[in-house]
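Chemist: Could you work out the structure for the sequence below:
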Amino acid sequence: MATYSLGATGVSGGISLAHVILTIFAANLVIGAFMLLTADIGTEHGLSFAVYLRAPFGIYGTHLPAVSRGVVAAIWFGIQTYLGALALNGIGEYFLGFSNWFLWYAAFAALQVANTAMGIKSVERLAALAAPAIIAISVWMYFTLDGIAQTKGLNIWNADLPGSMSLAVLFVANMGFWSTMAIDIPNLTRFLETEPSRRFARRNRNVFAAQLVALPLTQALIAGIGGVSMIATGNWNPIEVIQGDATGLSLLVLLLLVVLAQWSTNNSANLIPSALTFVNLAPRVINYRIGVALAGIVGTLSFPWLILNNLFVFLGYYGAFLSSIGGIMVADYYILRKRCLNVPALYDPEGQFRYAGGFNPAGLAAWVIAGGIAAWFVDYAVLIGCPLGLVLYLCFSRAAGLARYPQAEIIERFPDRFLATSVGKSWVHYGNGRFGREPA
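Modeler: Here you go, the predicted model:
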């Protein structure tokens, strides 16, 4: 739903519909390619985002960037739930004569939390049902909105609304939109079926179609329809458009499709990542189900309906700090460790990832500096944060970090024992702090 807002904002900023669609397609192609890189952490080692961050940030330092991502995910849960609640409220108004969006919000939030708490299989089943809903909404909206535009004598492809937004700002905002999933995609890819192989493409073949085809195409399509909605009606919100144009059963079906679309996105993109960061924060106190409930509470207390009114500001500032985490992850995983990882040490409070009292100064300094500079130049935050985080982390690590805190997988002359899927193995925890690798 928020993707409609991105497209509409571009159009209302004076960018043509065609340029909005092409810009958002290109932005998602770039962010999708970046997701391929971070996805390998899940497909190779089976690690969640928060656990992996112990490598560049330390066993306690991981909580700072991980929880920041978790809070952003929880806020997005609140935003998506609010939009879904508006759809439910539309159904209530039409069929029951009852209007109270906050009650619908509370009920919808509770339903999503309960579904997500049931585990990844429950989420997968819902996604299989809801994914076609997103396409169905988009197809219906395009033809309906194009018809409205034609009755007003408007050509959606030639419309020129006044505004001064640049393509670069729209490009960066859309990259910020998905920077959350770009860094914590291992939370999902660790569940994928993988083929043991040293070849990156073969090992991650199930990721390629999702990130380089499905994501750019659907994001560009949906954002484009948001632009069409703005041109035809002056309103980006498809819920309100649906309520104004549909009646009876068609209204019920379309609003239910909106609810399904919000629900499926929220589970995988927001509730699961947020819950896992909270679990990692205090695993002896917070289990997965409690983490999911906490994500729902945090998302609601953020007053997401107010944040939605300042979406581009929100995208810019969180994109600055999350994109710098992405740069640090790529530098650590690919350049320093060359995909090798001492996984057992990630769970050893006295092991190599303890660094200085559990905090890696190189990772934390790179994150704060890169994120701060990117936030200062917020219109171009993602373009600055990611490469700057990568460069600063490498410089700080090589200047002092690696000499002071030796890393076994970097020192090892024959590091295959620190690989998993590439060599046909899977990491296994036997209990009592003992790890091993077994055939995948």
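
Chemist: all contacts plus neighbour counts: C-alpha atoms, from now on.
Modeler: Will do.

Chemist: Which residue would you name as the spatial centre of this structure?
Modeler: Nearest residue to the geometric centre of the chain (C-alpha atoms, centre = their mean): residue 181, 2.4 Å.

Chemist: helices or strands up against the strand or helix carrying that residue?
Modeler: Per DSSP states H and E: residue 181 is located in helix 167-184. Counting contacts by 3 or more C-alpha pairs under 8 Å, 6 or more residues apart in numbering; DSSP states H and E, helix 167-184 packs against helix 2-12, helix 17-45, helix 63-96, helix 311-330, helix 381-396.

Chemist: and this one, so I can compare the two:
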Amino acid sequence: MTSPKFRKLARRLECPVDEDGGYTNDRWTNRDLIPIPPDRRTYKIWSFCIYWFVSGACISAYSTGSSLLAYGLTAQQSMACVVIGAIITGLLSVISGFPGEIHHIGFTVVSRMSWGMKGSYFPVCLRVFTSVWWFGIQSYWGGQAVNLMLGAMSPSWKHQPNKFSASSNITHQDFTGVVLWYLAYIPLVLVPPEKLQRPFVASSAAFGATLIGLLAWAVPHAGGGGPLFKTVNTASSTPYSMMLGITSILGSWGSGTIGQSDWVRYSERRYYPLASQMFAAPMMITLCALVGVVVTSASSSILGEIIWSPISLLSAIQDYYDSSSGVRAAVFFAGLGCTCAQLSINVLLNSVSTGMDMAGLWPKYLNIRRGAYLLAAIGIASNPWQILASAATFLSVISGLGVFIAPMTGIMLADYIVLRRCRAKIEDLYNGSPSSIYWYKNGFHWRAIVAFVMGSWPFCPGFIMILIDPTSTSAWVKLFNISFLVGLSIGFVVYLVICTISPIPHVKEGLNYLDDERFCKNVTGEPTPSQDDEFKHEHDRDVKDVEISAVIREV
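Modeler: I've put the predicted structure just below:
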């Protein structure tokens, strides 16, 4: 392992370093982890609006109403839950994005403040684990969208008998769609995050056209909004069901809010993300969910069945019209919009963020691009069609892991916003030694660990009960169902209480802004150009003092 050939190969596999970048790849640092320098801050206000269109207008957001109506709420009450949940999501996004907006660092590095240099591996690994499975599932849905396009081009392809065995839980058509979807996904990973605005614009336009097309078809043909808007309230407790609906909205975008810094760090100027997060986020989430409810309700009057998935709905529309040429063309372009939506949402919420998390685990050899490819390989190897078909319990486990995101969010906000007042000592975030103020005890911050346990354990009994019996309605299960709001609050308050009893050392050190000249080109503590100038001035002043002293002695 120490032979010259192995060392040479290892050097070749190291992540590339920018010329004159002022940093070296080590255990804590690489190009994707350092504060984003000014020349890579390319996101403007419209960029973040597009971000939230991609995140808020997607297939999962379209289907939000299915879960809300299942709680026994009326369509009107469900939409009220969406609006309230979307507004809170926007507010959380603003606050969670402060580290990226102020110091231009992502969640992977921010977590080192509150968890310690080594302790930060835990929240990072948790995000990686959940993202692997969700990436595979989202990719499978993307493959179904591609298969929808193939079926629109060739009805014979759509109605071919499945050539795979029934035990595979996937048809040869869907498998072909997944392969083609991956071929479209791979080039997107090659695009640096700071240059993804234009692909996101194209994706937003395509999926937006799909939503408008479905709405324009369903409502006129049904003669209105359909039967779902005439349902009565069947919830045993309307306040609790409303709280449950709001929490489900927050849970859906929980990982997106805690990781806002991953994207906000590319902001060209301060406050650019504010408009999109406070206005575009609630508007996009609400509009997409509303379109989903209206289209599903109206289409049920036409097709005779309630279909929440837009992909399944488009397939049913093609069959309803006997694959006429005009309908096939409409289904093809609508399927293209769904495909683009799945490509963008996977890049947005999984590839870039998880790639950076993986880079934080092994910065010397992993960056965002390599991490994204590794995520894609593991995601497809997870056989997501098997998970969706036969592992309902495991899928519940993956969904339930969201209860751990809530206290993590509360701890991060309490630490960075309240205690540190948005201050950070940037160079110490890349210093893996006891001299770093974020080293704490052996690299771990015990206060964050205690607050996390206190913020997550109340939901574990309900989590286990749901896995054993999905129909359970005990008090523990009800608490688990509203875990995001409660868990975030517990994590936030408990962390502050612990830090009040046992104050964090050096909590007021650092700057509440990023000194670009000092930090953006060097985060390893070596002299930067500005520091060299200071040394030069001090040297010149010393030389002048010596010369003056010599003249005085001669006189």
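
Chemist: Quick check: TM-score for this pair?
Modeler: Overlay of the two chains. TM-score (TM-score structural alignment, normalised by the length of the first structure): 0.87; 418 aligned residues with a C-alpha RMSD of 2.7 Å.

Chemist: how about the residue nearest to the centre of the first structure, what's its partner in the second structure?
Modeler: Using TM-score structural alignment, the equivalent of residue 181 of the first structure in the second structure is residue 256.

Chemist: Same question for residue 9 of the first structure.
Modeler: Using TM-score structural alignment, residue 9 of the first structure lines up with residue 67 in the second structure.

Chemist: Leaving out the residues flanking it, which one is nearest to the match of residue 181 of the first structure?
Modeler: Distances taken as C-alpha to C-alpha, 6 or more residues apart in numbering place residue 349 nearest to residue 256 of the second structure, at 6.5 Å, with adjacent residues excluded.

Chemist: Return the mean post-superposition distance for whichever helix or strand comes after the helix holding residue 181 of the first structure against the second structure.
Modeler: Once helix 167-184 of the first structure ends, the next helix or strand along the chain (criterion: DSSP H and E) is helix 186-189. Once fitted to the second structure, helix 186-189 of the first structure is off its aligned match by 0.3 Å on average (mean C-alpha distance after the TM-score superposition for the first structure).

Chemist: Need the contact partners of helix 186-189 of the first structure.
Modeler: Applying C-alpha atoms under 8 Å, 6 or more residues apart in numbering, the external contacts of helix 186-189 of the first structure come out as 38-43, 46-49, 207, 268, 272-273.

Chemist: Tell me, how many residues neighbour residue 408 of the first structure?
Modeler: Close neighbours of residue 408 of the first structure, defined as other C-alpha atoms under 10 Å, add up to 16.

Chemist: From what I see, it and residue 342 are in contact.
Modeler: Yes: counting by C-alpha atoms under 8 Å, residue 342 is a contact partner of residue 408 of the first structure at 7.0 Å.

Chemist: separation between the alignment partner in the second structure of residue 332 of the first structure and residue 449 of the second structure?
Modeler: The alignment partner of residue 332 of the first structure in the second structure, by TM-score structural alignment, is residue 415. Computed with C-alpha to C-alpha, to the nearest Å, the distance linking residue 415 of the second structure and residue 449 of the second structure is 13 Å.

Chemist: quick one, which of those two is more surrounded?
Modeler: Using other C-alpha under 10 Å, the more surrounded residue of residue 415 of the second structure and residue 449 is residue 415, with 24 against 18.

Chemist: Just list the residues touching the more buried one, thanks.
Modeler: Neighbours of residue 415 of the second structure in contact, by C-alpha under 8 Å, 6+ apart: 113-114, 495-496.

Chemist: secondary structure class for it?
Modeler: helix (DSSP: H, G, I helix; E, B strand; the rest coil).

Chemist: Show me where the stretch 101-250 of the first structure has its helices.
Modeler: Shown for the stretch 101-250 of the first structure, the helices assigned by DSSP state H, counting those that start in this stretch span residues 101-117, 120-151, 167-184, 186-189, 200-203, 205-209, 215-233, 238-245, 248-266.

Chemist: which one of the ones you listed lies closest to residue 311 of the first structure?
Modeler: helix 167-184 (9.3 Å; C-alpha to C-alpha).

Chemist: Now do the closest one against helix 63-96, angle only.
Modeler: 110 degrees (axes from the mean of the first three to the mean of the last three C-alpha atoms, to 10 degrees).

Chemist: What residues sit buried inside helix 167-184 of the first structure?
Modeler: 167, 169-184 (16 or more other C-alpha atoms under 10 Å).

Chemist: list the buried ones in whichever strand or helix holds residue 437 of the first structure?
Modeler: According to DSSP H and E, residue 437 of the first structure maps onto strand 434-439. Of the residues in strand 434-439 of the first structure, none count as buried by neighbour count, 16+ other C-alpha under 10 Å.

Chemist: Which neighbouring elements make contact with that strand?
Modeler: Here strand 434-439 of the first structure touches strand 425-431, going by 3+ C-alpha pairs under 8 Å, 6+ apart.

Chemist: If we use 10 Å, what do you get?
Modeler: helix 343-346, strand 425-431 (3 or more C-alpha pairs under 10 Å, 6 or more residues apart in numbering; DSSP states H and E).

Chemist: Comparing the last one with the second structure, how large is the average distance?
Modeler: In this case it means strand 425-431 of the first structure. Mean for strand 425-431 of the first structure is 4.5 Å (mean C-alpha distance after the TM-score superposition for the first structure).

Chemist: mean shift of stretch 123-135 of the first structure relative to the second structure?
Modeler: Relative to the second structure, stretch 123-135 of the first structure is 1.6 Å off (mean C-alpha distance after the TM-score superposition for the first structure).

Chemist: What span of the second structure is that stretch aligned with?
Modeler: Using TM-score structural alignment, stretch 123-135 of the first structure pairs with 196-208 in the second structure.
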